[in-house]
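In: How does the following fold in three dimensions:
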Amino acid sequence: MLLDEHAPLRNRVMIKFAFTGGFRRGELLAIDETDLFFDTNEVRIDESLQYTKKKGYRFKDPKSNSFRKVTMPPDVIQEAAILLREIKKNKLLLGELWRGIDKLLLFGGDMGQPQYPTSPNTWWQRFTKRHNIKPGRLHDMRHSHATMLINQIGKVPGLNIKAISQRLGHANVQTTLNIYTHANRESDILVANAINNILKTGTF
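Out: Reported below is the predicted structural model:
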């Protein structure tokens, strides 16, 4: 996979977390060692990283107080474990040069400090441009995650709008339903385009 071959481990794991966990950017940047539960393949979301010129970096409650635990694919969690080991090794090597705070951040900077909130998105845009991938924002991974799950309703037993809404940390189910409506609209446009192509080519 292109992402595995050319992306640094930290960025690779972050992109996979964004896509398979549907996390907000600030939530991703706030994940620390204590939020990872390797025995159950879960990630706890209890904070979000924010930066302002006035107050600098600060950790706050996630949007809409959406405290939750999200179950992740085992392979993705195992990559996070490898990344965490690399971070700890780097911390030992840097010694007094380590700039980390009281949290061992999974997606911190090279020297342990919190990442500037726009940095992951800047990296992703450069990566997609360099490898001729359709450009987009890191937040689009969250939308793709939601749409992917919504399209599985009726196919996966027990999967419903409420379960998806809780996983995404939406304030209410209506927010998720709005995405559902948007996803259905996009699907309907694709179907209409396909029908139009059939009419033009006469391939009935």
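In: Could you use CA atoms for every contact and neighbour count after this?
Out: Will do.
In: Compute the first-to-last residue distance for stretch 16-31.
Out: Here the two ends of stretch 16-31 are set 14 Å apart, with distance taken as Cα to Cα, to the nearest Å.
In: Name the SS class of the nearest residue to D35 once chain neighbours are set aside, please.
Out: The shortest distance from D35 to any non-neighbouring residue, by Cα to Cα, 6 or more residues apart in numbering, is to R44 (4.8 Å). What DSSP: H, G, I helix; E, B strand; the rest coil gives for R44 is strand.
In: Would you check that R44 makes contact with R68?
Out: Yes. If you go by Cα atoms under 8 Å, R44 and R68 touch, sitting 6.0 Å apart.
In: name the helices or strands packed onto the helix or strand where V70 lies?
Out: Using DSSP states H and E, V70 sits in strand 68-71. In terms of contacts (3 or more Cα pairs under 8 Å, 6 or more residues apart in numbering; DSSP states H and E), strand 68-71 is packed against strand 42-45, helix 161-168.
In: Reformat these into TSV and put distance to T118 and mean neighbour count next to each item.
Out: Output for those, formatted as TSV (distance: least, Cα to Cα, whole Å; neighbours: other Cα atoms under 10 Å):
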stretch	distance to T118	mean neighbour count
strand 42-45	20	20
helix 161-168	21	18
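In: okay if I get those as CSV plus distance to A194?
Out: Listed next are the helices and strands packed on strand 68-71 as CSV, based on distance: least, Cα to Cα, whole Å:
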stretch, distance to A194
strand 42-45, 40
helix 161-168, 28
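In: To compare with the earlier structure, here is another sequence to fold:
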Amino acid sequence: MFPNQWKKSINRYYREEQVVKAKKQRQKPNDYSEEEAQQVIDALSQETRKWRLLILGSMIGGFRRGELIGLEWHNVKFDEEKGLEVENNIPLTKDGKAIEKGPKTISSYRFADMPEWYMEELALYKKEWEQERKDLGSKWEGMDREFVFHNGLGKSYYYQHPSKWWKRFCKMHNIRYITFHGLRHSMGTLLIEDDDPNVDSLLKAIQERLGHSRKSTTEDIYVHITKKVKKRTDWQV
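Out: As a prediction, this is how the structure comes out:
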């Protein structure tokens, strides 16, 4: 048995180690710079259309993982609006069955317009999706559900599957790994290149796109972006 003072010393050591690890983790940016985002996009060109669209849906649309795997074709607008509507969320799977919930908050119910090129590729993917369903015939397990990014048999993906795929993808293409959730935060980095240099209007646009209920949440995440905008604005004055 360890003397009590040894136990206290060991416990204190492990607590300090956890604090150091947590600080190091916070120091690592959980989003991509413009250059890193371009590296991801280049690597995605080598993947299937399904995975390319799913990953870019997070990077460009700011959608959460559960929002993407819960997306159905009736949520996709190909008309004048051209974008994706969020009204479903699959945050976990229990006993092999998807647990469906509404979006995280009231403000998470939203519509996000998407680039024309993205919607054109999504239309091509829809044709592939329809052919796949037809070829499966009685093997189709999706019933009357039409999940855009299904598991190959029509059912929604296991909730952690996109994250596991993403981790393998980063390793394969030698891309700095960030969490799947961090992908949607990279959207702000991409928006900043074309958007209004006014910090408040930019944060408002990001807040609405991400579905944050409080502006303070967006501000806390995008401190680095506000600094970048301010630097660019100061330089232009």
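In: counterpart of G83 of the second structure in the first structure?
Out: Aligned counterpart of G83 of the second structure in the first structure: E42 (TM-score structural alignment).
In: Give me the nearest residue to its match, chain neighbours excluded.
Out: That would be T71: by Cα to Cα, 6+ apart, it lies 4.3 Å from E42 of the first structure.
In: same thing with E67 of the second structure?
Out: Closest to E67 of the second structure by Cα to Cα, 6+ apart is N89, at 4.5 Å.
In: list the contacts for the one you found?
Out: By Cα atoms under 8 Å, 6 or more residues apart in numbering, the contact list for N89 of the second structure reads G66, E67, L68, I69, G70, L71, E100, K101, G102, P103, K104.
In: Stretch 7-27 of the second structure aligns to what range in the first structure?
Out: Under TM-score structural alignment, there's no match for stretch 7-27 of the second structure.
In: tell me which element the corresponding residue of the first structure for G182 of the second structure falls in.
Out: Mapped onto the first structure by TM-score structural alignment, G182 of the second structure lines up with D140. Using DSSP H and E, D140 of the first structure sits in helix 139-150.
In: And that helix, what does it pack against?
Out: By 3+ Cα pairs under 8 Å, 6+ apart, helix 139-150 of the first structure packs against helix 9-21, helix 161-168, helix 173-201.
In: What residues sit buried inside stretch 4-11 of the first structure?
Out: L9, R10, N11 (16 or more other Cα atoms under 10 Å).
In: for stretch 100-116 of the first structure, same thing?
Out: Buried, per 16+ other Cα under 10 Å, within stretch 100-116 of the first structure: G100, L104, L105, L106, F107, G108, G109, G112, Q113, P114, Q115, Y116.
In: what's next to that stretch, contact-wise?
Out: Applying Cα under 8 Å, 6+ apart, the set of residues contacting stretch 100-116 of the first structure is 10-11, 14, 28-33, 51, 57, 80, 83-84, 87, 90-91, 94, 97-99.
In: let's see 7 Å
Out: Contact partners of stretch 100-116 of the first structure, identified using Cα atoms under 7 Å, 6 or more residues apart in numbering, comprise R10, L29, A30, I31, D32, E33, L84, W98, R99.
In: Now for the residue opposite the fourth one in the second structure once aligned: which residues touch it?
Out: It refers to I31 of the first structure. The equivalent of I31 of the first structure in the second structure is L71 (alignment by TM-score structural alignment). Applying Cα under 7 Å, 6+ apart, we find L71 of the second structure in contact with N88, F147, V148.
In: let's go with 6 Å and repeat that
Out: Neighbouring residues of L71 of the second structure by Cα atoms under 6 Å, 6 or more residues apart in numbering: F147, V148.
In: roughly how far apart are it and K139 of the second structure?
Out: 21 Å.
In: again, but for I10 of the second structure
Out: 57 Å.
In: for L56 of the second structure, same thing?
Out: 29 Å.
In: for V229 of the second structure, same thing?
Out: V229 of the second structure is 52 Å from K139 of the second structure, by Cα to Cα.
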